[in-house]
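Colleague: Okay, here's the prediction I keep looking at, along with the sequence it came from:
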Amino acid sequence: MDNSNMWIKHKNNRSIKEQVDILVKLTETHKKCIGLPKSKREVEFLKILYPASIRNLEIGDKFIGKTDYSAVGFGCVTSTSGVGYFFHKHKIDELKNNTKDKELLEKINLVEKYWCDKDTQENFRKELKKSNPEFFKKFAKNDNYSCVVCGFSRLSGMQLNYNKLLDLGVNGLKKSILSRNKDGKNDFYRASLEALDLFLDIANHFEIETRKLAQSLIGDKLEREEVLKVSNCLKEIKKGEKPKSFREAIQLTWLYGVVAGVVNYGRMDDYLGEYLLDDLNNDKLTEKEALDLVKSFWKMIAWRKTVMNGRVTIGGKGRRNEKAADKFAMIAMEATRINKDLEPQLTLRIYENQNKKLLEKGLEVISEGCTFPMIYNDEVNIPSVASAMNVSLKEAEDYVPFGCGEIILCGKSVGTPNVLINTLKALEVTLRNGYDRVNDVSLGYNTGKIEDFDTFDKLLEAYKTQLKIHIEELAKAQRLSYDVMKENCSFIYVSLLIDDCIEKGKELLSGGARHLGGTLEVYGNINSANSLTAIKKIVFEDEKINLKQLVHILDRNFNGFEEIRNELLNAPKYGNDEAEGDLMASKLHEYVCMCIKESAKDIGLDSFLAVVINNHSNTIWGRTTLASADGRKKGQFMANGNNPYNGTDINGPTAMLNSLTKLKTDIHAGSVQNMKFSRSMFKNHINIINQLLEVYFENGGSQLMITVVDPKELEKAYNNPTNYRNLIVRVGGFSARFVELDRQVQKEVMERTLYE
């Protein structure tokens, strides 16, 4: 899901003139470097972008790294800035609206004229239209999600090998490059060395600025001392050597990630744990000081407001020093409990022999109203990832979720979800031979007239064909998104910390990444399965109505047909541990996932996998999806992830969790399971909760996201938002303050089953 429309804008820290001056310099640099190798051009561009885009230290912060993004820039994802070389027309318009200076307006217009056709996202759309005009007609209406499919060009989910950065230091990375670039001719190597020098220059710049700030704080000894600690930290980092302290390790990884444009942070306990334990053991830090550092770090991550990102993973198999990692994990969870922010999205991996205190602490934090940590089961996920991605079990130990729940190999793979499908909309157009009544055009494929479906199996085959054609075209679009990006971008800072780019001397999208994969976001699958079950029973088995009559009723949104709607609502539903409803969901899940998985070889990717993760797209896409045969009305939200449709799981939490475990986990790259408990249930019956989770994970449960609220609390917040500003809920693959959500999304969350 592209969340650029969810940006929460920070007030830019610079004057209009300063912003325009940077835009002019970026434009002149890009124009001047147009004929240079792409890696060299990128570095020259980044030299203008940084450190100019990074704010000076703000009083109270313990780290440098708050960033302002202008109308033109370079990045990986839309959640903070843009993809590759980006251009944001709305920010240009803001600048125009905020100045009457004719000279500045003239400069802004020149910048706009140059960049209007150079945005990476728009270039992807142009190339898609050129290469596949018929599919583009079905694809192009993604602004309001009124079609079956849509997609983007982006590099989401990159999680870097910070162990390599901390083990080698910047100087060590440079030595690694120099040892391979013996003839000095490799463009990527040469640009990489310049990029690393630029990074050290950035550290040097802010070391000087923070020292100036400290000198200005003569009257405030405590603040001055804190600022000097930041300055001294940057002084060490600019030397390029390995960090010597926990604070240095945090600042180095954070600043590097900011410059690289990444918004997820990998297995943080693995790469920071040893620094923490060493400082504690050598009395360089007290536990309180360490907690304060992590709390401040968490605030920096939360400040970015990436909404659907900000993942930090703790726990799990394969960590280098479990004792040290566990120490960091416990402090990380305590910082999350105290801060109660929406980011970082703390993710706890568990396995059978892991320190039990980690899960106990995690459940304690959740019980206090936090939606973190999310819990992932290594016993299921490691073999599942190995199978789905065709990698070894050892490599699969480095799996990490990103964004809304997609899974990637930390520091080893690319798996950005650049294409999306609404399977319920696909069923809708199948019933109308490709025709979409919402847009009054053909947005699907001609897979048969309604009269042709005289058996359920014929309808099912037509639906599968509809899905398969869309998936095959989406796979090509995913490949095209990479080709468009690699044509103009090196993503050089990302490439340097993704295996095996340095070893091969290639950027990550040009053959450098060890595993080049992609993912396809799947929505509507549970409603589709429930609809198929209802059609099978009501139309073909019980013969209450025929298929043509059903489509007529759905087109009229059940108006005048409440009796039939009740029949459809009462048909078997997934989520009750009953064979009929669960079997259809399992079969559809497997078909969709395998269809996506098998298309990887056709587009030259190491893997191409489904991700059944819902953010708020189940609500957005539901708005333009007609009434469905499961009894859902037109415009209503769809089920969230693999969860049962709201209110249809009526046999209790054990039955619901049993249904979840029937969906195969080794054929996709991530799915989302949400549960909502009352506070009294979670706090007063924690033994029951523990038993419930233990059985679920033993039976093959892969993941769980838990929200704890009081009965009626959401309804009260819906009606009186000013009294519930700090109420946090799990939406899908991300958390949000309930009162800040779209009203329809609020209703979807409210209507989920609450276990009391």
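Modeller: Noted; the coordinates are in hand. Numbering: from 1, shown residues only.
Colleague: C-alpha only now, for contacts and for neighbours.
Modeller: Noted.
Colleague: Nearest residue to the middle of the chain?
Modeller: Against the mean C-alpha coordinate of the chain, by C-alpha atoms, centre = their mean, the closest residue is Gly403 at 1.7 Å.
Colleague: With Val731 as the reference, measure out to that one.
Modeller: 13 Å (C-alpha to C-alpha, to the nearest Å).
Colleague: host element of the closest residue in space to Thr29 that isn't next to it in sequence?
Modeller: Spatial nearest neighbour of Thr29, chain neighbours left out: Phe45 (6.1 Å); criterion: C-alpha to C-alpha, 6 or more residues apart in numbering. Phe45 belongs to helix 38-49 when assigned by DSSP states H and E.
Colleague: elements contacting that helix?
Modeller: helix 16-32, helix 187-216, helix 492-496 (3 or more C-alpha pairs under 8 Å, 6 or more residues apart in numbering; DSSP states H and E).
Colleague: If you count neighbours, what's buried in the helix ranked longest in the chain?
Modeller: Ordering each helix of the chain by length in residues (DSSP state H) puts helix 456-488 first. The neighbour-count check on helix 456-488 (16 or more other C-alpha atoms under 10 Å) flags 456, 459-460, 462-468, 470-486, 488 as buried.
Colleague: can you check stretch 737-754 too?
Modeller: Those would be 737-739, 741, 744-750, 752-754, for stretch 737-754 by 16+ other C-alpha under 10 Å.
Colleague: putting a second one here so we can go through both:
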Amino acid sequence: MGLYTYSTADIPKSPRITKLVDNLYAKMPEIEAARAVLITESYQQTENEPMIIRRAKAYQHILENIPITIRDLELIVGSTTLAPRGCQTYPEFSYEWLEAEFDTVETRSADPFYISDKTKKLLHEANGYWKGKTTSELATAYMEKETLLAIEHNIFTPGNYFYNGIGHVTVKYDEVLAIGFKGIKEKAEAELARIHVGDGNYQTKSRFLEAVIISCEATIEYGKRYGRLAIDLARECNDPERKKELLAIAANCANVPENGARSFWEACQSFWFVQQLLQLESSGHSISPGRFDQYMYPYYKQDLESGAITREFAQELIDCIFVKLNDLNKCRDAASAEGFAGYSLFQNMIVGGQNEEGLDVTNDLSIMAIQASKHVYLPQPSLSVRVWNGSPHDFLVKAAELTRTGIGLPAYYNDEVIIPSLESRGLTLEEARDYNIIGCVEPQKAGKTDGWHDAAFFNMCRPLELVFSNGVDKGVQLGPKTGNVEEFKTFEEFYDAYKAQMNYMIELLVNADNAIDVAHAERVPLPFLSSMIDDCIGRGKSVQEGGAIYNFTGPQGFGIANMADSLYVIKKLVFEEKKLTLSELRRVLKMNYGKGLAPEDVADTVAQVATQMAGEGVAVTDREIASIIKEVVAASESPSVKAEGERILALIEEVPKFGNDIDEVDYFARDVAYTYTRPLLNYHNPRGGIFQAGLYPVSANVPLGAQTGATPDGRLAHTPVADGVSPAAGADTNGPTAAANSVAKLDHFIASNGTLFNQKFHPSALSGEAGLDNFVGLIRSYFDQKGSHMQFNVVDRETLIAAQKDPSKYKHLVVRVAGYSALFTTLSKSLQDDIIKRTEQSSYEAVD
């Protein structure tokens, strides 16, 4: 039985919310220069001070001087930019990519931003200071040459944190709401008074605590700036209702975030200042609100019971927060924008689930968060729902009603898997029961964890290519020499070669992540963030230096389904049924099954031939290069190659695939997944924590698939690889329950950094009460089999195709991309195509 009663009655949407959303999306997002100019000014003035103090003073200088605004109709205030959905830049992490894209960022296919000539000039002047001082430059210096080579050849990419801040955290919102930054400042002051000048760590700890105090003072003053602005606007306002609202906003900002919140409205405002300023301190994303329905509930309950607030006004405040979460934005380089398409900041809010004692704590705010997603109908926050045996059915039906709208929200998470997986990583049972989700799908304990989730993308298909080439890529000996495939006598020899390539590349991935980790600790410690994570104040260390109680690094592997299907094809067709040789397979993969070579494939083949000729002492002239190109193209287009490609594709098509509830294939996929998840457990990071695997791609399966050759499962070169732990697109032909049964056979416990399972349904599958009940039944059935996560697109293929052809008519079409939702028309065409191609389920099988 749950602790709380709650209402599932719908609350009408306020007209204010429609206007706020329309105003937010009236123009293209814009890049602004204020933060870059201000941080540069501060750094120039603090050259010889400790880095942690420099960071605190820079944060203070930014908050004291950055332009502020209160947008029309807002009830919750605080904006990082003057332009709606605008973004600041963060040159201390990296800047070269932006300067190189000044003239293309507005017209690129994924996440374009307007940037004025004045802003370009200001940024160029500020960026000049940062040459040789960025985290990306220092991280590069710490990496081994083999690591840089692996990155260059697209085996993995740690670009997320290589060029940006970390984020991927949930702070102690509850503590800020309870005691404010005045209380946190007093904690730091008390710790500073306790330590002694003769302590071995006095120099570093005292400066860290001073930096926390400076950051708290800056945050308090920033809130008061907004209070003064609200009063100024109220004086000029002729609308009595709006004047009253502005005066209430001014009163709220006079108290929070300095002090503890006295009301639900103040709690909402204090929450928002924390959320916004975490983003302003650094360029990290996936700063996730966590269990919003839990830490906000006492303020809501108090006001509701006293009559100080109505349920309708509380809903409007939550709706306003949801709008504000879409106001935050970030500009990434063009390649990264393809992998994170949709302007997403991955701010994950999760509702429902258990408390530390194992009791269900679904409450009014759990329902109202679902309602807010319906009202606002925007990608942020990335709303999630915790599911366990004690989850109320009517709560899950309410969540299913939101899914039925097609927004791709909420995502569903299984307490019965995630809680024990976190315990296996050292959390107590009570802490694990209180988990939330970060970013896409990553579980952690709020306020105690620096999880370094999403630390890298590892393409599991690329080491398979290296097996066929004996470790050579584009003429370079990239991986170990594992032998010529033509000489392998057993499948075990082939599989061992794959594992050897994997292990070698995983160690290089670890080297890359740890190099970036050290660079962040040295150059961008974050005192504001650290003030809200245990036990940074007690340890006297920033989060970046290991101040958190739990420290992990979570890089994710993807391409599970392609790898399982590919290796199973080799096992069956080559070694068991002997219908194919590895020599034939190697040749047909190189020729892309006779479907035509892309220019990069031709260049790769030419490079290999030229390297071989040079090694044999044969001079390679331009004429010979041209001749080689001609021969390669002719060979790839020959009738014999095309016929061979068709023959082998027909053989591959007959081999069972992952996603159809076939034990032999599914348990093989489980073993393939272990080739990534198990080796990672052997490594540690500089913060004293361990590596833990995730199995999800965000949307990088599309751009990184474009860098991957043909694979033995029949996938053509440069097409997307499989999405998360989902079956390959179109391979799951036995219906949604069969697909779910297959995915559940993977070991979700070992992938404690999260797994991602996407399904797509035709809207008719969720129609009526029976449709919703069957949908909830599918989720419970999958979770009973120890699956970890599910998320859904509910949209028909024809609608997506129409939106792609005429985006102006579908501006508000939101879809589930990977671990997040986005406006469909803002995605690149390649990513749109990937979503269109996902298997569309139109009905359910019987669910037990």
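Modeller: Arrived safely. In this text, all values refer to a predicted model and were calculated from it rather than measured experimentally.
Colleague: coming back round to it: corresponding residues in structure 2 for the helix holding Phe45 of structure 1?
Modeller: Aligning helix 38-49 of structure 1 against structure 2 (TM-score structural alignment) gives residues 51-62.
Colleague: Relative to structure 1, what is the average displacement of the matching stretch?
Modeller: Superposed on structure 1, stretch 51-62 of structure 2 shows a mean distance of 1.3 Å to its aligned residues (mean C-alpha distance after the TM-score superposition for structure 1).
Colleague: what's that stretch in contact with?
Modeller: With C-alpha atoms under 8 Å, 6 or more residues apart in numbering as the test, stretch 51-62 of structure 2 has contacts from 35, 38-39, 42-43, 46-47, 207-208, 210-212, 214-215, 218-219, 281, 522-528.
Colleague: Give the buried residues for that stretch.
Modeller: Using 16+ other C-alpha under 10 Å as the test for burial, stretch 51-62 of structure 2 gives 51-62.
Colleague: In structure 2, what range does the top strand by length along structure 1 match?
Modeller: Under DSSP state E, the strand in structure 1 containing the largest number of residues is strand 515-523. Using TM-score structural alignment, strand 515-523 of structure 1 lines up with residues 550-558 of structure 2.
Colleague: how far apart are the matching stretch and its match in structure 1?
Modeller: Looks like 1.0 Å for stretch 550-558 of structure 2 (mean C-alpha distance after the TM-score superposition for structure 1).
Colleague: show me where the stretch 351-500 of structure 1 has strands.
Modeller: Secondary structure of the stretch 351-500 of structure 1 by DSSP state E, counting those that start in this stretch: the strands cover 374-377, 399-402, 406-409, 413-414, 417-422, 435-436, 441-442.
Colleague: For Leu346 of structure 1, which of the ones you listed is the nearest?
Modeller: strand 374-377 (6.5 Å; C-alpha to C-alpha).
Colleague: What range does the closest one cover in structure 2?
Modeller: Under TM-score structural alignment, the match for strand 374-377 of structure 1 is residues 411-414.
Colleague: how far apart are that stretch and its match in structure 1?
Modeller: Counting by mean C-alpha distance after the TM-score superposition for structure 1, stretch 411-414 of structure 2 comes out at 0.9 Å.
Colleague: ok, now which ones touch Tyr85 of structure 1?
Modeller: Residues counted as contacts of Tyr85 of structure 1 (C-alpha under 8 Å, 6+ apart) are 72-75, 118-120, 489.
Colleague: Going by distance to Val111 of structure 1, which of the residues you listed wins?
Modeller: Nearest member of those to Val111 of structure 1, counting by C-alpha to C-alpha, is Val72, at 8.8 Å.
Colleague: Whatever residue of structure 2 lines up with Asn646 of structure 1: neighbouring residues, count only.
Modeller: Matched to structure 2 by TM-score structural alignment, Asn646 of structure 1 sits across from Ala729. Burial measure for Ala729 of structure 2: 22 neighbouring residues, criterion other C-alpha atoms under 10 Å.
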